[in-house]
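K.L.:
The following comprises the amino acid sequence and a computationally predicted model.
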Amino acid sequence: MTLIGDAKTPGTPAYASGEVLEIRGGRSLKGQVDVRGAKNLATKAMVASLLGETPSILRDVPDIRDVEVVRSLLEVHGVHVTEGDEPGALVLDPADAKSANFEEIDAHAGSSRIPILFCGPLLHLLGQAFIPDLGGCRIGDRPIDFHLDALRKFGAIVDKQPSGIRLSAPEGLHGAHIELPYPSVGATEQVLLTAVRAKGVTELRNAAIEPEIMDLIGVLQKMGAIISYEPNRVIFIEGVDELRGYDHRSLFDRNEAASWACAALATDGDIFVKGARQYEMLTFLNVYRKVGGDFDITDEGIRFRRGKAPLKAITVETDVHPGFMTDWQQPLIVALTQANGQSVVHETVYENRLGFTRALVQMGADIVVHEDGLEGEYRRVPRRALEQAAVINGPTPLHGADIVVPDLRGGFSYVVAALAAEGTSRVSGVGIIRRGYEKFFEKLTALGADFDVVG
């Protein structure tokens, strides 16, 4: 076996020394997994509870690390968080919300980027907010300039300090006309969470319109917000004087559903993803069918498996919704190593998200990454300066290796590659996978994976 990355290698994540999985590959994954609320909705809806004057109830909250981080941050700010009346339900009571000091925020934030979304609610509630240095997956430059520029337009004063960013709004926040340079999900969430209590009307142009954004709008409307949107990525928010708590069931996690679907492709398995829905996955399902996957849709979920014919090479471009999500391409690339012909994946959202393919090459995959992207008459997504492209030639047998998890989706993809490979692999740093995948080890066991936790 070959060791790929170690704690002394530049660019290797600090969390690489976490849990280690020893995986014996060559076994198809078969069975059922349940998906609960989306990480990208649940954590933001939890932050929204700060805006209400009465307690909120969020249902189908996944048991993942990112939720634990947000819960801790809310509790540090005085929000009382308790278990609800059903499994996966949280009651969030902001009655005693207060300011928190830097040390507390920094200690609980960890590598999460969620603290930036506390800015608007805290400015409304307390007139000030503090944001420490932000972490997150190392998949590319994720500047917070979009967030800070928007907050300034609302009237916030931004003071950058060595330890982080202090914001204040001595005269309150007012509506603004904002046009995002890129339809950023995080920046759109920032505007929504800030505008609902700002004085006047906010017009947001070039907004993100992902299903999780629409679900967050639904949460805010339940609280008393007035929000409308147009088909050309324009959202209007009329500020209101007060909001109440909500009772909301989270949208399912379509990223997790797509990940298990790709695991079925890569391992020639058969996985029923309970809780997955067709509408939010239309784009993914089209690509899944093109590559040779098959699926059955029911009211309870979606069953994913390979079709009868060998997998086929495809070309995919990642994009903002309703395009093919960047979070979907990493596990898909693992499956494409088993497809006949030459596949091309154009990554147009993050500039470093194809770095994970180096480990797949060490495992036997034939993948070449073009750092400056590739031209093509078939291109639908406008080219961006930061984009990359991966060319995958297949099918190639994969073999076991020692590999280190680079980020959340890449980590899941490494586990899938190890399950599809012949021989034994050691996957280090798998703790980060728990940031976004609930009961990950238990689900692997339920699907028949052969592994041990050795570190």
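P.N.:
Ah, there it is.

K.L.:
alpha carbons only for contacts and neighbour counts from here, please
P.N.:
OK.

K.L.:
Tell me who's in contact with the closest residue to residue 169 other than its chain neighbours.
P.N.:
Once flanking residues are discounted, residue 169 sits nearest to residue 156: 4.8 Å by C-alpha to C-alpha, 6 or more residues apart in numbering. The contact partners of residue 156, by C-alpha atoms under 8 Å, 6 or more residues apart in numbering, come to 167, 168, 169, 172, 173.

K.L.:
So which of those residues sit within strands?
P.N.:
167, 168 (DSSP state E).

K.L.:
In PyMOL, how would I select just the buried ones from the contacts of residue 156?
P.N.:
Typed into PyMOL, the line below selects the buried ones among the contacts of residue 156, using 16 or more other C-alpha atoms under 10 Å:
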select buried, resi 167+168+169+173
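
K.L.:
can you tell me the helix or strand for residue 389?
P.N.:
Using DSSP states H and E, residue 389 falls within strand 388-394.

K.L.:
for residue 120, same thing?
P.N.:
Using DSSP H and E, residue 120 sits in helix 119-126.

K.L.:
also this one, for the comparison:
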Amino acid sequence: MGNLLTINGGKPLEGRVTVRGAKNLVPKAMVASLLGSKPSVLRNVPEIRDVDIVTGLLSVHGVKVSKDPETGDLSLDPADTKSATSSEIDAHAGDSRIPILFCGPLMHSIGEAFIPDLGGCKIGDRPIDFHLTVLRNFGAVVEKRPGGIHISAPKGLTGAKLELPYPSVGATEQVLLTAVKAEGITELKGAAVEPEIHDLIHILQKMGAIITVQTDRTIRIEGVNELSGFNHQAIPDRNESASWASAALVTQGDIYVEGAMQRDLTAFLNIYRKIGGEFEVDDHGIRFWHGGGSLKPLVLETNVHPGFMTDWQQPLVVALSQAEGVSIVHETVYENRFGFTDALVRMGASIQLHRECLGSVPCRFGQRNFLHSAVISGPTELHGADFDIPDLRGGFSHLIAALAAQGTSRATGIEIINRGYEKFMDKLIGLGADVELSSLGR
């Protein structure tokens, strides 16, 4: 039983939304609490499904998670950490990939970890082999068992010299969460340096970790025997901020995003202005609006931080369908990210997908038959359509296209949006969207 969202398009989104802690940080910060010998407090926590998933996973491992009813702050007490069965982990993990990050902290606290076979968003091949290789380098013993993988460290974990073939955020998090209490020094080359990684490092440093980030994507970690708790306010979600900014542009609206932070949106703001969007930054957030006149086409390549983020690309493709001329988007981070464009084409957008690298830099997907470049011609008039939401960011893109389109659209799979967007329906209605949520019959 799911829900059906009916969207009557053609109304500008206007008003104010608040963006809280980053989906790409908060669950990892919660996992980090496992490393402490004392309780931790995490502030600015959004009400999203990923937080519920990690709360459940921590609970089955004996961590007490309590939420302040007024502030929403989480207290996390790892005093009674214990092993959990695969069925308990499975029941809470669902299709999330977060259990893989429990490995290092659990080996440090109870000597073993179990990861059930994992799912996740269908946007690319994100193998956990990377993670397992990293853990083996620290001295972990990895065994395939029915339903998943058992990981143990009979001789303890020791520091390692590591180099990532690609600056993977997940693998960098795995190294940080494992190396901080491993014996000796860990050096990680080719690390991801996203703002959420820096915020996780700040959390670990508060707990007593010794971590140096060098300018050439090298992170050096000196292992310590014990970590205490942390008290931390999570950085705001730059993806959600950029999503609402794109929604303002596509619907010719005007949205003030409270909590949006210029520092973490620099690359996005440059592109937003080049297309023809306007923004104004103050101490508490950023106001985004359509600058009037025609939107301008451009050539865009996604990249790891500090480049233009892959999660920003999808909502922006909708805006480019309304620009006068031909735009090119070269996706270099996730090979299958353009699947979401099928629904946009049905709504009237002109988007062609190509296997070639249509960008200045050939990327790792170039000779491998992935449709990872898009040519978008505009402006085209968008009209309502029925669609099923495929993944988090693609789903948001479909919704803002439907909000901008003439006529009525019907969307299923809306539950996926709740994984990363807090109080999504309330925010849409607050901005003046003409939407209605109803329950689908069996």
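P.N.:
Okay, I see it. On a predicted model such as this, the values are computed, not experimentally measured, just so you know.

K.L.:
what does the strand holding residue 389 of the first structure contact?
P.N.:
Identification of contacts with strand 388-394 of the first structure by C-alpha under 8 Å, 6+ apart yields 313, 333, 336-348, 351-352, 354, 365-374.

K.L.:
ditto for stretch 207-224 of the first structure
P.N.:
So stretch 207-224 of the first structure is contacted by 38, 40-41, 44-45, 48, 52, 179-180, 182-185, 188-189, 192, 196, 227, 233-235, 240, 242-248, 250-251, 280, 320-322 (C-alpha under 8 Å, 6+ apart).

K.L.:
Filter those down to the ones in strands?
P.N.:
Those of the contacts of stretch 207-224 of the first structure mapping onto strands are 179, 227, 234, 235, 247, 248, per DSSP E.

K.L.:
Residue 452 of the first structure: which of the residues you listed is nearest?
P.N.:
residue 248 (37.4 Å; C-alpha to C-alpha).

K.L.:
residues near residue 251 of the first structure, how many?
P.N.:
For residue 251 of the first structure, the neighbour count with other C-alpha atoms under 10 Å is 26.

K.L.:
in the second structure, what residues pair with stretch 191-201 of the first structure?
P.N.:
Residues 175-185 of the second structure are the counterpart of stretch 191-201 of the first structure, counting by TM-score structural alignment.

K.L.:
Just the residues contacting that stretch, thanks.
P.N.:
So stretch 175-185 of the second structure is in contact with 32, 35, 101, 103-105, 108, 134-135, 138, 156-160, 186, 188, 201, 204, 209-211, 220-227, going by C-alpha under 8 Å, 6+ apart.

K.L.:
same deal with stretch 423-441 of the first structure?
P.N.:
Here stretch 423-441 of the first structure makes contact (C-alpha under 8 Å, 6+ apart) with 1, 15-26, 35, 39, 62-66, 256, 399-405, 407-409, 411-412, 414-415, 418.

K.L.:
got the buried residues for that stretch?
P.N.:
Quick answer for stretch 423-441 of the first structure (16+ other C-alpha under 10 Å): 423-438, 440.

K.L.:
In strands, which of those residues fall?
P.N.:
Short answer: those in strands (DSSP E) are 424, 425, 426, 427, 428.

K.L.:
Would you reformat the residues you listed as TSV and include distance to residue 326 of the first structure?
P.N.:
Shown next, in TSV, are these (distance: C-alpha to C-alpha, whole Å):
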residue	distance to residue 326 of the first structure
424	29
425	26
426	26
427	23
428	23
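
K.L.:
What is the aligned counterpart of residue 39 of the first structure in the second structure?
P.N.:
Counting by TM-score structural alignment, the partner of residue 39 of the first structure is residue 23.

K.L.:
quick one, what contacts that match?
P.N.:
By C-alpha under 8 Å, 6+ apart, the contact set of residue 23 of the second structure is 46, 48, 50, 237, 420.

K.L.:
which of the residues you listed sit farthest apart?
P.N.:
50 and 237 (13.5 Å).

K.L.:
residue boundaries of the strands in the stretch 251-400 of the second structure?
P.N.:
254-258, 277-281, 285-290, 299-301, 325-330, 350-354, 373-378, 386-388 (DSSP state E, counting those that start in this stretch).

K.L.:
Let me have those strands in JSON lines, adding mean neighbour count and distance to residue 437 of the second structure as columns.
P.N.:
Listed next are these as JSON lines, based on neighbours: other C-alpha atoms under 10 Å; distance: least, C-alpha to C-alpha, whole Å:
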{"stretch": "strand 254-258", "mean neighbour count": "23", "distance to residue 437 of the second structure": "22"}
{"stretch": "strand 277-281", "mean neighbour count": "17", "distance to residue 437 of the second structure": "30"}
{"stretch": "strand 285-290", "mean neighbour count": "23", "distance to residue 437 of the second structure": "27"}
{"stretch": "strand 299-301", "mean neighbour count": "18", "distance to residue 437 of the second structure": "35"}
{"stretch": "strand 325-330", "mean neighbour count": "21", "distance to residue 437 of the second structure": "33"}
{"stretch": "strand 350-354", "mean neighbour count": "18", "distance to residue 437 of the second structure": "29"}
{"stretch": "strand 373-378", "mean neighbour count": "22", "distance to residue 437 of the second structure": "31"}
{"stretch": "strand 386-388", "mean neighbour count": "18", "distance to residue 437 of the second structure": "14"}
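
K.L.:
what sits against the counterpart of residue 232 of the first structure in the second structure?
P.N.:
Per TM-score structural alignment, the equivalent position to residue 232 of the first structure in the second structure is residue 216. Counting by C-alpha under 8 Å, 6+ apart, residue 216 of the second structure touches residue 190.

K.L.:
ok, so what distance separates residue 216 of the second structure from residue 273 of the second structure?
P.N.:
The gap separating residue 216 of the second structure from residue 273 of the second structure is 29 Å, by C-alpha to C-alpha, to the nearest Å.
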